[in-house]
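Asker: this one's sequence-less:
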């Protein structure tokens, strides 16, 4: 499915994003391999990060704790990002490659120049990171492009979502619940906030998952997430800030298949006997049967009747109605009664 179909009322599939982010480690070869593996894993989209490092952070900006733990403790955030930066020309190639592979190309711009560039190459949707939720001047620029926007809401309270949504008034916007830690501790995941966001803002709602493993993303689909974004890497042991909080292709594929299974199992919510149950219904349900053989004209009493399988005769709920009825012909012991046996 495409990102545009997310905003169709008839769509019920979960839109699954393989967030490559900066897990290409600045290598185009690695980036292209990630796209190939994301396609093989069943993702609907890949998502990158587009930035000019010097426009994103100051020279003295500290790294987040998880970045320090997973990278050199002596380098600054700027130095780390410079190693992970791809050129605009690189992204042109990546976008064309995604088109060839029939997978949506998404990216998170972190500065105005990068946003303008992504619009110019026809990005399928902007992903806005949680750190820019309150960056209203930046969101005003994004709004001018009138492209679909996936808005992450990590580190925010419910009311803080209102202003960015109002700013992006000319875009189709999906809201992603998110816990901005890598990996996110389970006690802080708060999946029920997905329902809260949807109830409050009536937007397409999803989940950007930073937990370890695949079960939380699967659970998110059960409670209504229409989008799942999950970090994706070829090898969790590679150097870099995000690899350890990412899924390798085999696990990503398991997550995708599990989500598709859940979608199929959720159904339409109408309680009814399903086709696969029909045979079991006949075998497992019960009918009113004769406790002993009787001749035509016999008046039935409770001692004449029993309730046994299968369920192809008169249903037990009519038991009291049969008391006092007269047999129209001879019947055998254990014979299932039918209405034309009685008068």
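Answerer: Happy to help now that I have it. The structure presented is a predicted model; accordingly, all values stated were derived computationally and were not measured. Numbering: from 1, shown residues only.
Asker: drop to CA atoms for contacts and neighbour counts, all remaining ones
Answerer: Fine.
Asker: all helices for the stretch 1-150 of the chain, in order.
Answerer: Remark: helices assigned in the stretch 1-150 of the chain by DSSP state H, counting those that start in this stretch are 28-41, 53-56, 65-70, 77-84, 88-101, 112-120, 136-145.
Asker: list the buried ones in stretch 236-253?
Answerer: Neighbour counts using 16 or more other CA atoms under 10 Å place 236, 240-249, 252-253 of stretch 236-253 among the buried residues.
Asker: Actually, stretch 213-227.
Answerer: 213-214, 216-218, 220-221, 224-227.
Asker: so how far does that stretch reach from one end to the other?
Answerer: For stretch 213-227, the first-to-last residue distance is 17 Å (CA to CA, to the nearest Å).
Asker: Kindly report the same for stretch 231-243.
Answerer: End-to-end distance of stretch 231-243 (CA to CA): 8 Å.
Asker: what's the nearest residue to residue 38 if we skip its chain neighbours?
Answerer: Among residues not flanking residue 38 along the chain, residue 18 sits closest, at 6.3 Å (CA to CA, 6 or more residues apart in numbering).
Asker: next up, a second structure to put side by side with the first:
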């Protein structure tokens, strides 16, 4: 099955769809977001992704009044959430910049009002964060948009994933294997879930959302059949914020995209043939002809 997002086709036989997850790594700065968009575009990614919250709705009650040290001083967790959220005009500015750089852009809504917010901006797709897999009300709101939905599956049981998948039209669904450790240790990658998900949800494109520090696991995911790879992007891992340590810096992100293209080309089609480059060695080395 092939899913279309923007001008890109996603599925077996198509280039791996690489998403640069900017998330909240912009720390509330439009200029930082634009710089990361430029990094993603220069690297050859196809999309950038953000996160959209309505803090009063999406912030757990027990967290709202917890005090947090931030670059802007000590504030409640709820106030911090408001501080790093982009408003409509800011999203228009960063979205236009992404479009001008040839990238698709969309976001993970964390609540139902955020779905409406993103729909008003006419995003090309929606992303379900792993934390939202069990939010059936929000999933139903996303399904009602009729747009492609990319579903991450970290911190979830198979039964919870099954229930989430049932909400959507499979003709518009992409499922990503993920482990929501930040950063993710190698032993928690469990990459064999990629073929497991592909078999369980036959025909649905399956990909990988990674939170490791290195590149190898994401490349192995492509070798196992991932049609989408999403990785967090930062300008500097030392920056303040919860996701920077599990993100890739510009040089590593560019190398990842290059290596994904190499691995994808090397996979071939699984049909055994004698390649042109083998003809000379064949004539020289094979003593007994069939």
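Answerer: Structure received. Nothing here was measured: the structure is a model prediction, and the numbers come from that model.
Asker: TM-score them against each other, please.
Answerer: The TM-score (TM-score structural alignment, normalised by the length of the second structure) is 0.90; 284 aligned residues with a CA RMSD of 2.5 Å.
Asker: right, and the residue nearest to residue 38 of the first structure touches residue 48 too?
Answerer: No - Residue 18 of the first structure is beyond contact range of residue 48, at 9.1 Å (criterion: CA atoms under 8 Å).
Asker: Mind checking which of the two has more residues around it?
Answerer: The neighbour comparison of residue 18 of the first structure against residue 48 (other CA atoms under 10 Å) goes to residue 18, with 29 against 22.
Asker: Tell me the secondary structure at the residue nearest the centre of the second structure.
Answerer: With distances taken as CA atoms, centre = their mean, residue 230 lies nearest the centre of the second structure, 3.1 Å away. Classification of residue 230 of the second structure by DSSP: H, G, I helix; E, B strand; the rest coil places it in strand.
Asker: just checking, it touches residue 206?
Answerer: No - judged on CA under 8 Å, residue 230 of the second structure makes no contact with residue 206 at a distance of 11.7 Å.
Asker: Regarding the second structure, what is its longest helix?
Answerer: When the second structure is scanned for its longest helix (criterion: DSSP state H), the result is helix 250-267.
Asker: before we move on, the earlier item: looking at the buried residues of stretch 213-227 of the first structure, spot the one nearest residue 272 of the first structure.
Answerer: Within those, the smallest distance to residue 272 of the first structure is 22.1 Å, found for residue 224 (CA to CA).
Asker: Under a three-state scheme, what state does the closest one occupy?
Answerer: coil.
Asker: For burial, what's the neighbour tally of residue 96 of the first structure?
Answerer: The local packing count at residue 96 of the first structure equals 13, with neighbours defined by other CA under 10 Å.
Asker: That one pairs with which position in the second structure?
Answerer: By TM-score structural alignment, residue 96 of the first structure lines up with residue 96 in the second structure.
Asker: Check residue 30 of the first structure too.
Answerer: By TM-score structural alignment, residue 30 of the first structure lines up with residue 32.
Asker: Now do the contacts for the spatially closest residue to that match that is not a sequence neighbour.
Answerer: In this structure, residue 32 of the second structure finds its nearest non-sequential neighbour in residue 26, 5.2 Å apart by CA to CA, 6+ apart. Each residue near residue 26 of the second structure by CA atoms under 8 Å, 6 or more residues apart in numbering is listed here: 32-33, 84.
Asker: In the first structure, which of the residues you listed still touch?
Answerer: Checked against the first structure using both residues aligned by TM-score structural alignment, their matches' CA atoms under 8 Å, these keep these contacts: 32-33, 84.
Asker: Closest to residue 5 of the second structure out of those?
Answerer: Set against residue 5 of the second structure, the nearest of those by CA to CA is residue 33 (21.4 Å).
Asker: Tell me, how many residues neighbour that closest one?
Answerer: 27.
Asker: do residue 274 of the first structure as well
Answerer: Counted with other CA under 10 Å, the neighbours of residue 274 of the first structure add up to 8.
Asker: any idea how far it is from residue 266 of the first structure?
Answerer: Distance from residue 274 of the first structure to residue 266 of the first structure, by CA to CA: 13 Å.
Asker: Same question for residue 44 of the first structure.
Answerer: Distance, residue 44 of the first structure to residue 266 of the first structure, by CA to CA: 20 Å.
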